[in-house]
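Engineer: Sequence below, structure please.
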Amino acid sequence: MIESLGLFDRQVAEELFAIHPEWQAFARAEDDCGENALIVSLRAPNPRIKEPLVITTEEQEVSVFFDTYHGHFNELNDGALSLAEKITSDQYSIVSFWRDAQFCCSSLCENSALPSSNDDYPYANRIVFRSWSGEHDKELSCIGRD
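Structural biologist: Reported below is the predicted structural model:
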């Protein structure tokens, strides 16, 4: 599969699998404008997380997606690998802010520093926490301000 990737995508794959060879079992190549990009899909053990954590090299950048959060990077070691490891190590959670059923924004937070209020995003009336294992999952209702 690695041989079928474009040059940038192959370089990212080789770097990633040198550090996490176990992730190669979850990798595939996918067409990206005539050149194959790397897609790695890691299923979280948390049953509340419906979609896998995805690392992709589409459009000549490394992107990491998990729950309602994502990041885009110029290369694997420009923060993409760190982001994936922070999530899969269960040291960080995704914190998403909602106003009723409307998604407002999300952020990555260390589990020891999860917010206890909507002070950072006062419009929200609900805060949802999602972690890799589910150990840190919770929902917090709060009073949203307009």
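Engineer: contacts, neighbours, all on C-alpha from now
Structural biologist: Will do.
Engineer: roughly how far apart are residue 133 and residue 63?
Structural biologist: Distance, residue 133 to residue 63, using CA to CA, to the nearest Å: 21 Å.
Engineer: Please generate a structure for the following sequence too, so the two can be compared:
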Amino acid sequence: MVEHGLVIDSSNDEITVGFDCYHSHFDQWLGDGAHFGTTAALEFVKQIMTEQVAVVSWWQNEEWRGSAQLEPLDSAKPPSWAAAGTFNRIRVRSWNGTHNADFSA
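Structural biologist: Predicted coordinates for the structure are as follows:
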């Protein structure tokens, strides 16, 4: 089960795409007449929905500590900010649940 389903928001002159406990910002920058931020946001949504990208989050008991994108075949290695004892479990979530996993850390 995911904390939050797919969320797409277009406020504050940017697009924010979120899934589970992760989100990413895409600015509305223009170039050659194209909205590159919009194109990138749509591509990210496609990657989530086709399970080319999953999300990983790090937790200390029930307290969220951080999250990131994860390509399904990559390992959920600890982030650079994570010192010993800052998290004790890792959670991976994907759109259809194919890559869902929970690990003790």
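Engineer: more crowded one of residue 133 and residue 63 of structure 1?
Structural biologist: residue 63 (24 against 19; other CA atoms under 10 Å).
Engineer: Show the contacting residues for the most centrally placed residue in structure 2.
Structural biologist: Centre of structure 2 computed as the mean C-alpha position; nearest residue by CA atoms, centre = their mean is residue 22, 3.6 Å away. Counting by CA atoms under 8 Å, 6 or more residues apart in numbering, residue 22 of structure 2 touches 55, 56, 57, 67, 68, 69.
Engineer: which residue lines up with the first one in structure 1?
Structural biologist: Yep, that's residue 55 of structure 2 we're talking about. Using TM-score structural alignment, the equivalent of residue 55 of structure 2 in structure 1 is residue 94.
Engineer: cool, the last one as well?
Structural biologist: Matched across to structure 1, residue 69 of structure 2 falls on residue 108, judged by TM-score structural alignment.
Engineer: give me the element its match is part of.
Structural biologist: Residue 108 of structure 1 is part of strand 102-110 when elements are defined by DSSP states H and E.
Engineer: Fine by me, thanks again.
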